[in-house]
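Colleague: coordinates only, sequence not included:
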């Protein structure tokens, strides 16, 4: 049994395709106006958004969502301020559409430019986090793409309220309301229809847990930008600075445990362990983290690790830990158990850091910095639509620039080919 209106995705898809044609040639000024007007509307309606968010929180509790998922779902005034700031940050960025990325002249006399163009229609499927409604809508609009949003059932009311503010911004700028559409039903059939909508949707971006992303990657007929899991590692090298390491590890695990940039595995070089002992592990335990330790890393307060704890995305106050013999052992572990999302090294040794960077192929590699920075906003993109770990087209945080393709503009002067 379904409560989806018959032909809903065909109707939304056709409207999105028509809107995409308008957006492809919309002025940078119009898009900026729309985003700033949407930001004004979100702030003006913050009390109403928080009120309907309470309904979503109740729905989430009734579904027995985890604490991490409930944290993702919750909106308060400071988080709404973050949504507003994100909209304004994207508005203030340079418009990527039409930017010349390369330009050259051939011996034949042909002058060639490669310029950025919109992809077309983006489909975004996400769970819990209602702020994705604003982030995805803003980035797609900035990059000249129409978007169809399918938020999680638990964030239905919050996403609907935020979406209404985006539509208000579009209308204020004279842009089509269908440029940013939200699927108006909790029915899961909408997800399947989006994954099959090859006539209308050019790429799907899933943002959520392993179950959702795995489903999308298995069943989509539309191309997908995605990461399956955020299994982020921190390797503490023998040449790591103790004070920096203590601060970074604690932040990477505990700042927000439910995001994909949260550290899930701590690898400690034996040289560091022999000098500074278990201080980093004790910091985590003191902060309330359950440390699942292997071998010599087991100290008072830790829990013995099982093999399944390595390569697992906890999204909770839990971390796996083990001692390794050197950077190559850390690299081997990450290659075996990582998800190519974000991995970090703590070291003051430039040669070791370079070796770590060259020999791992994660979408994001960090040195002496918390993995919690794996975020488009922190990369200066204003916001992100997600993190991509594939190797084609977009990789890492997907911002407005990553939501463009390109075309070649070739100019001759009566030029013919011999």
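Modeller: Happy to help now that I have it. Computed from a predicted model, the values in this text were never measured in an experiment.

Colleague: CA atoms for contacts and neighbours, from now on please.
Modeller: Fine.

Colleague: and the strands in the stretch 1-150 of the chain?
Modeller: Ranges of strands in the stretch 1-150 of the chain, per DSSP state E, counting those that start in this stretch, are 100-105, 111-118, 121-126, 146-150.

Colleague: between those, which one is closest to residue 293.
Modeller: strand 121-126 (33.0 Å; Cα to Cα).

Colleague: the nearest residue to residue 59 once chain neighbours are set aside: neighbour count?
Modeller: Computed as Cα to Cα, 6 or more residues apart in numbering, the closest residue to residue 59 that is not its neighbour in sequence is residue 154, at 6.1 Å. For residue 154, the count of nearby residues is 27 (other Cα atoms under 10 Å).

Colleague: do the same with the one 5 residues further on
Modeller: Close neighbours of residue 159, defined as other Cα under 10 Å, add up to 28.

Colleague: count the neighbours of the closest residue to it other than its chain neighbours for me.
Modeller: Among residues not flanking residue 159 along the chain, residue 130 sits closest, at 5.1 Å (Cα to Cα, 6+ apart). Other residues near residue 130 number 28, with proximity taken as other Cα under 10 Å.

Colleague: measure residue 130 to residue 174 for me?
Modeller: 25 Å (Cα to Cα, to the nearest Å).

Colleague: just residue 197 next, same as before
Modeller: Taking Cα to Cα, one finds residue 197 at 28 Å from residue 174.

Colleague: neighbour-wise, which of the two wins?
Modeller: residue 197 (20 against 13).

Colleague: SS state for the more buried one?
Modeller: coil (DSSP: H, G, I helix; E, B strand; the rest coil).

Colleague: show me what contacts it?
Modeller: Taking Cα atoms under 8 Å, 6 or more residues apart in numbering, we find residue 197 in contact with 9, 13, 221-222.

Colleague: now do the strands in the stretch 151-300 of the chain.
Modeller: Going by DSSP E, counting those that start in this stretch, the stretch 151-300 of the chain shows strands at 180-182, 203-207, 232-236, 263-269, 290-293.

Colleague: relative to strand 232-236, how tilted is the fourth one?
Modeller: Relative orientation of strand 263-269 versus strand 232-236 (axes from the mean of the first three to the mean of the last three Cα atoms, to 10 degrees): 20 degrees.

Colleague: just the second one next, same as before
Modeller: Regarding strand 203-207 and strand 232-236, their directions subtend 60 degrees when assessed with the same axes, to 10 degrees.

Colleague: then this one, side by side with the first:
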């Protein structure tokens, strides 16, 4: 190991103490300052992003990768808006979430405190650089950012904006540390820093996340992929189902909360599927279906079992006709990824059964899968979506970057009074 990342982590760890010591107003002003610096640096950021896009395109990056990588004025404004929303949230630190008095008079409290140093390992998502920094700082943490090489210029420019805000606030720049050298050996080094890094959060493709999970000695929050299902129940409103299908699949197919599989109850398949398939074809979606689906539309390709477990991240959708709700649930249990599942139904009992049976981090009843997003769920920005059942499950906002500890207040009580005076 070179020690390069360790030196960055040591500086970030020291800077975290300064961040944790700030009051809520200081952290709010800091993050608002970061939003302002992003907007002020828009021209430089767009120029850097153009360099990244040109390199990625020349290297043969996929459409989904290029979409995640691309920035424009609207996306930069969205980043700034997300930071301001984080800044305006209630302060998560020091709050007492529970307070009980024990029979001996001791008061037992649960108090929120920072995690410490959070490591972000991510791919072609330059917005993560800004949003992860804001979320970590709001929660009193420092953050060590290791973005992908395809976004190196964009990430460096964003980090420079964030550092300017830290300087303006009189706080150490190392609280937001960017691993500028993206060599994989530095990821391995980072994942071994058990004495410095409190939590690692990878965001990217399945191969990256599995690499992190397999090599980490530090705790890891992860989700491998988003195989999200839309189940259209026999009691579904066809108009709602069609709207949720089009939004979930076509609004932005390269993201983890996009739909990958459509399941349709057999009783309504002959009526609903022809209009759904026509709408999908009209929007350029390649449909891969089972025999019952192909019987309704000659343009549907034959689906393999692998298709039903695939995260396409593209305008491709797998479709299956199922006999009933239990069959839909069995399919989801076999092929799902604990990310997002959707039911469309006007039957309250069916909706309740679906919510009880599905174990995913987000369950939608008559609502788009695209709502499984921190900003849409009221978290402001999100640092990631967890499908591991640790201290956080689902989209992770500011509160998920804190932990609860016990604070015990007494008046001299001892556990073994019989030992006193001997």
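Modeller: Arrived safely, thanks for sending. As the structure is a computational prediction, the values presented were derived from the model and not from experiment.

Colleague: fetch the TM-score of the aligned pair.
Modeller: Remark: TM-score between the superposed chains equals 0.97 [TM-score structural alignment, normalised by the length of structure 1]; 414 aligned residues with a Cα RMSD of 1.1 Å.

Colleague: these two touch, right, the residue nearest to residue 59 of structure 1 and residue 53?
Modeller: No - using Cα atoms under 8 Å, residue 154 of structure 1 is not in contact with residue 53, being 9.5 Å away.

Colleague: and for these two, which residues touch both?
Modeller: Common contacts of residue 154 of structure 1 and residue 53 (Cα under 8 Å, 6+ apart): none found.

Colleague: contacts only, for residue 69 of structure 2.
Modeller: Residue 69 of structure 2 touches 49, 52-53, 124-126, 150-151, counting by Cα under 8 Å, 6+ apart.

Colleague: and it, how far from residue 95 of structure 2?
Modeller: 37 Å.

Colleague: do residue 56 of structure 2 as well
Modeller: 45 Å.

Colleague: just to revisit the earlier point, ok, and the contacts of residue 197 of structure 1 in structure 2?
Modeller: Contacts conserved in structure 2 for the contacts of residue 197 of structure 1, counting by both residues aligned by TM-score structural alignment, their matches' Cα atoms under 8 Å: 221-222.

Colleague: top of the contacts of residue 197 of structure 1 by neighbour count?
Modeller: Ranking the contacts of residue 197 of structure 1 using other Cα under 10 Å puts residue 13 first, with 25 neighbours.

Colleague: so what corresponds to it in structure 2?
Modeller: Aligning on TM-score structural alignment places residue 13 of structure 1 opposite residue 9 in structure 2.

Colleague: now do residue 159 of structure 2 against residue 137 of structure 2, distance only.
Modeller: Counting by Cα to Cα - residue 159 of structure 2 and residue 137 of structure 2 are separated by 14 Å.

Colleague: tell me which of the two has more neighbours.
Modeller: Comparing residue 159 of structure 2 with residue 137 by other Cα under 10 Å, the one with more neighbours is residue 137, at 26 against 23.

Colleague: for the equivalent of the more buried one over in structure 1, list the residues it contacts.
Modeller: Applying TM-score structural alignment, one finds that residue 137 of structure 2 aligns to residue 141 in structure 1. The neighbourhood of residue 141 of structure 1, defined by Cα under 8 Å, 6+ apart, consists of 23, 31, 147, 179-180.

Colleague: and of the residues you listed, the nearest to residue 103 of structure 1?
Modeller: Out of the contacts of residue 141 of structure 1, the member with the shortest distance to residue 103 of structure 1 (by Cα to Cα) is residue 23, at 24.8 Å.

Colleague: next, count neighbours for that closest one.
Modeller: 25.

Colleague: just residue 412 of structure 2 next, same as before
Modeller: Using other Cα under 10 Å: residue 412 of structure 2 sits among 7 other residues.

Colleague: for it, helix, strand, or coil?
Modeller: coil.

Colleague: how about it, what's its partner in structure 1?
Modeller: Match for residue 412 of structure 2 (TM-score structural alignment): residue 414.

Colleague: mind listing the helices for structure 2?
Modeller: For structure 2, applying DSSP state H gives helices covering 4-20, 24-40, 42-58, 63-69, 73-87, 126-138, 152-168, 184-191, 206-215, 238-250, 266-282, 291-294, 325-335, 348-357.

Colleague: mind listing what the match of residue 13 of structure 1 touches?
Modeller: Contacts of residue 9 of structure 2 (Cα under 8 Å, 6+ apart): 144, 177, 196-197.

Colleague: which of those tops the neighbour count?
Modeller: That'd be residue 144 among these, by other Cα under 10 Å, with 29 neighbours.

Colleague: pretty sure that one sits against residue 179.
Modeller: Yes - shown here, residue 144 of structure 2 and residue 179 form a contact pair, counting by Cα under 8 Å, at 7.2 Å.

Colleague: now do the shared contacts for those two.
Modeller: With Cα under 8 Å, 6+ apart, residue 144 of structure 2 and residue 179 have common neighbours residue 8.

Colleague: report the contact partners of the residue nearest to residue 159 of structure 1.
Modeller: For residue 130 of structure 1, the contact set (Cα under 8 Å, 6+ apart) comprises 73, 151, 155, 158-159, 162.

Colleague: same thing but 6 Å
Modeller: 155, 158-159 (Cα atoms under 6 Å, 6 or more residues apart in numbering).

Colleague: re earlier: format the contacts of residue 141 of structure 1 as a markdown table; extra columns: distance to residue 376 of structure 1.
Modeller: A markdown table is the format used below for the contacts of residue 141 of structure 1 (distance: Cα to Cα, whole Å):
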| residue | distance to residue 376 of structure 1 |
| --- | --- |
| 23 | 23 |
| 31 | 20 |
| 147 | 19 |
| 179 | 22 |
| 180 | 20 |
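
Colleague: how many neighbours does the counterpart of residue 370 of structure 2 in structure 1 have?
Modeller: Under the alignment (TM-score structural alignment), residue 370 of structure 2 pairs with residue 372 in structure 1. Counted with other Cα under 10 Å, residues neighbouring residue 372 of structure 1 total 22.

Colleague: residue 372 of structure 1 contacts residue 252, correct?
Modeller: Yes - using Cα atoms under 6 Å, residue 372 of structure 1 is in contact with residue 252, at 5.4 Å.

Colleague: joint contacts of those two?
Modeller: In contact with both residue 372 of structure 1 and residue 252: residue 262, using Cα under 6 Å, 6+ apart.

Colleague: go through stretch 114-122 of structure 2 and flag the buried ones.
Modeller: For stretch 114-122 of structure 2, burial by neighbour count (16 or more other Cα atoms under 10 Å) applies to 114-122.

Colleague: residue 105 of structure 1 maps to what in structure 2?
Modeller: Match for residue 105 of structure 1 (TM-score structural alignment): residue 101.
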